[in-house]
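Asker: Provide a 3D model corresponding to the input given below.
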Amino acid sequence: MYTIKTLNAISPAGLSKLPANQFEVNNDSGAPDGILVRSADMHDTPMPDSLLAIARAGAGTNNIPVDTCTAEGIVVFNTPGANANAVAELVVGALVAGSRNMVDAVNWAQTLKGRDTIAKDVEKGKKQFVGPELRGKTLGVVGLGAIGARVANAAVALGMEVLGYDPYISIDAAWSLSRSVQHCVTLSDMLPRCDYLTIHVPYLPTTRHTINAQTLAMCKEGVRVLNFARGELVDNAALLNALNSGKVAQYFCDFPSEELLGVKGVACTPHLGASTPESEINCAVMAAAELSDYLINGNIAHSVNLPDVSQPRIHGKRICIIHKNEPGAISAITGILTKERLNIENMVNKGKKDVAYTMLDVTGEVTDTLADELRGIDAAIRVRIL
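Answerer: Here you go, the predicted model:
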């Protein structure tokens, strides 16, 4: 029986993926095997020795101390793509709302309440909110993952010319793209052609301020920029300078900050990207499934700190070892198994930066001391026998 602790309210649809005969959800447990979390900050959360995995019901893992988890052999999962449709729909809505100045128009219309001349004032005032149609305009999409690809395809359906930039595009993402999306090799190829620009890349040290003074200088005059990925991807100071100069006509983002609020031409939504019932369910179901498969079978899918490793179970025992990715680790593991006269039926090993994961299905008599022997290997970080 595995004990699961939740640090946020998790959709019942997700918890239902944890069978009661194998899992107990106990939020008072001081020694959980797994944790399900959404937005709770875990950087000051104690990590008990019992903890094997954390599953984040969402894409970002900034609220989890990933490096600490890696050092302690705790697998951290996220749910890429589970909220993709929710975010993509919001971006499409922002494209329309931004182009037609709907936010300013709605706010202005509210000021007419109580007047006797509303109809007359509407006809006179609406000219200040005139905005262009999307059809025939050019949208640049930076990042063509699950969300970016959906946005690109929706824009094609709206009659836009769509340019895409993603040097790391996956095969699956490439197959999902409309053939009408034009691939750009560099940002400098794409930016000068865009009437609208939207960014959909993960936040990493290498992607911080992807939209900055230099990239904005390449853009058309009056470009409209959207950021529903991460606030840190855009240099706010550079963006505001470009807005003041007229280089940027409007900035729609999902990440309010002090310097952006109250600025004409900036529209901030309160991090609504994944705020749909459907997205919450999708993320919870995916996170619970990842956690269950790892705890029961040792399989890893969508981990941010360990390599993805999966293989079908066969008869016998399964040995799962998280270890340093260094020479001699595999020979040390197989040497102990040979000494114990265990036959390796299946074996898979993958590395990810400084850490690796080895999973072996073995037949023979697995003694009570085997796990301790394997933990004695210098490179070993976490050993499990299933």
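Asker: every contact and neighbour count from this point should use C-alpha atoms.
Answerer: Fine.
Asker: residue contacts, the closest residue to Gly159 other than its chain neighbours?
Answerer: Nearest non-adjacent residue to Gly159, counting by C-alpha to C-alpha, 6 or more residues apart in numbering: Arg135, 4.6 Å away. Neighbouring residues of Arg135 by C-alpha atoms under 8 Å, 6 or more residues apart in numbering: 158-160.
Asker: secondary structure class for Arg135?
Answerer: Secondary structure, DSSP: H, G, I helix; E, B strand; the rest coil: Arg135 is coil.
Asker: also Thr358?
Answerer: Per three-state DSSP, Thr358 ends up strand.
Asker: rewinding a little: quick one: the residue nearest to Gly159 from Met160, how far?
Answerer: Distance of Arg135 to Met160, computed by C-alpha to C-alpha, to the nearest Å: 5 Å.
Asker: again with Thr186
Answerer: Distance from Thr186 to Met160, counting by C-alpha to C-alpha: 20 Å.
Asker: so for those two, which residue has more residues nearby?
Answerer: Neighbours per residue, other C-alpha atoms under 10 Å: of Thr186 and Met160, the larger number sits with Met160, 20 against 12.
Asker: pull the contacting residues for that one.
Answerer: Going by C-alpha under 8 Å, 6+ apart, Met160 touches 134-139.
Asker: and what of Asp354?
Answerer: Going by C-alpha under 8 Å, 6+ apart, Asp354 touches 324-326.
Asker: before we go on, could you also do this sequence so I can check it against the first one:
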Amino acid sequence: MFHVKTFNAIAQTGLDRFTADYDLNTEAAPDAYLIRSVNLRDQNLPESLKVIVRAGAGYNNVPIHKATANGTAVFNTPGSNANAVKELVVAMLIVAARNLFSAASYAAQNSGADISLRTEKEKTKFNGTELMGKTLAVIGVGHVGALVAHAASDLGMRVVGYDPYLSADDAWHIPTSTVRARSLEEAIAQADYVTVHVPKNDETTGMISTAQFEQMKPGTVLLNFARGGIVDNQAAVAALDKGQIRRYMTDFGDNTILNRRDVLITPHLGGSTLQAEDNGAVQAATTIMTFLETGNVANSINLPTLQVPFRTKYRLTVMHENIPNMVGQIATTLATAGINIEGMSNAAKRKVAYSIIDINALNKQRAEELLTQLRAIPAVQRVRLITNNM
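Answerer: As a prediction, the model looks like this:
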């Protein structure tokens, strides 16, 4: 039996995916956390915790280093809310181009017999522009960015994409008409609209700041529906005051940007659709079950992707530091115990490595001794023995 602890409101569609081998929110030591926005950074992670899955793309609420030291794999659910964010970004592009909120506010505050005449006379103050023919810079062309690029292309916009970490898989999803910029500066220099879709980390925090605003042409509209902190809000206010940009639209409120007519803030609505919540919960539940039952890894934040068909009776998984001779020590330990390895795979992600060892012959006493020996190897963070019940 696996024990799963949930935080926040997790869509029932996802919870229903768990089989009878899983119980939810009991007093038992948890094998897995299924979370959304709860902040785990100041929490102690139990030794039993093997996996944390964030139902959503962001993971800045998870203490990655602490989880790794605990031998806990961390996953997110990329793409689960991508369409929801894309639709909101497209809506904001149209709102910015056509001055829709200002126009609607004007109309709502006017009444009387002459409203039609006044409206016809005064509506020109809300004249907008069409998106067709305008240039959109998409910073980060992963799951969300690629969808935004497609939608903008369909609207007749010229799309310039910039992503220094673009993977081969992501590249397949970008429209062929997208112009690939070689630098952030090149992407934003001639853009009428700039939209940001990168994860928040040490490299992207403050990615759009004073230097970048100075490179944008006057009248540019900036959109940030990725994560708060990627745009330096103080620099954004200064750029607005100087006329370096015309408008700033974001999903992340901050005192620095409140009460300005040239800033539009939505209350973190990007992934807030029923479909996105269902998608994230289903993907998260599936990720937990796959990892706990097979040890296979995809979309992990702190572990390398490693997916091996599970065809043997048993599987050992070892999470360890990415240092020389770890694989050799693991193999030697098994050989000394007289255990034949049917298959062994290893991959690394920065300072963390992960090994999968498939075996057939193993008795209970030997298993306990083997696990103890493997855990005693310096730099091993977690060892698991999985039985194939298929």
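Asker: assign the residue most central in space within structure 1 to helix, strand or coil.
Answerer: Centroid check for structure 1 by C-alpha atoms, centre = their mean gives Ala59 as the closest residue, at 2.4 Å. Assigned state for Ala59 of structure 1: coil (three-state reduction, three-state DSSP).
Asker: then Val162 of structure 1?
Answerer: Assigned by three-state DSSP, the conformation of Val162 of structure 1 is strand.
Asker: check which helix or strand Leu197 of structure 1 maps to.
Answerer: Element membership for Leu197 of structure 1, per DSSP states H and E: strand 196-199.
Asker: which residues in structure 2 does that strand align to?
Answerer: Strand 196-199 of structure 1 lines up with residues 193-196 of structure 2 when matched by TM-score structural alignment.
Asker: and that stretch, how far from structure 1 on average?
Answerer: Overlaying structure 1 shows stretch 193-196 of structure 2 at a mean distance of 0.9 Å from the equivalent residues (mean C-alpha distance after the TM-score superposition for structure 1).
Asker: hmm, back to that, dump the contacts of Arg135 of structure 1 to a markdown table, plus distance to Thr207 of structure 1.
Answerer: Converted to a markdown table, the contacts of Arg135 of structure 1 look like this (distance: C-alpha to C-alpha, whole Å):
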| residue | distance to Thr207 of structure 1 |
| --- | --- |
| Leu158 | 29 |
| Gly159 | 30 |
| Met160 | 26 |
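Asker: neighbours around the aligned residue in structure 1 for Pro267 of structure 2, how many?
Answerer: Structural correspondence for Pro267 of structure 2 with respect to structure 1 (TM-score structural alignment): Pro270. As a burial measure, Pro270 of structure 1 scores 11 neighbours (other C-alpha under 10 Å).
Asker: can you confirm Pro270 of structure 1 is in a strand?
Answerer: No. Pro270 of structure 1 is assigned coil when assessed by three-state DSSP, not a strand.
Asker: what's the local residue count around the nearest residue to it once chain neighbours are set aside?
Answerer: Of all residues not flanking Pro270 of structure 1 in the chain, Asp254 sits nearest, at 5.7 Å (C-alpha to C-alpha, 6+ apart). Neighbourhood size, Asp254 of structure 1 [other C-alpha under 10 Å]: 20.
Asker: quick one: Asp254 of structure 1 from Ala94 of structure 1, how far?
Answerer: 10 Å.
Asker: list the contacts for whichever residue in structure 2 pairs up with Thr186 of structure 1?
Answerer: Aligned counterpart of Thr186 of structure 1 in structure 2: Ser183 (TM-score structural alignment). Neighbouring residues of Ser183 of structure 2 by C-alpha under 8 Å, 6+ apart: 162, 164.
Asker: list the contacts of the match of Pro267 of structure 2.
Answerer: Residues near Pro270 of structure 1 by C-alpha under 8 Å, 6+ apart: 254-256.
Asker: what's the helix ranked longest in structure 1 in contact with?
Answerer: Using DSSP state H, we find that the single longest helix of structure 1 is helix 277-297. The contact list for helix 277-297 of structure 1 (C-alpha under 8 Å, 6+ apart) reads 2, 10-11, 13-15, 17-18, 34, 36, 52-58, 77-79, 82-83, 85-86, 274, 299-302, 313, 318, 386.
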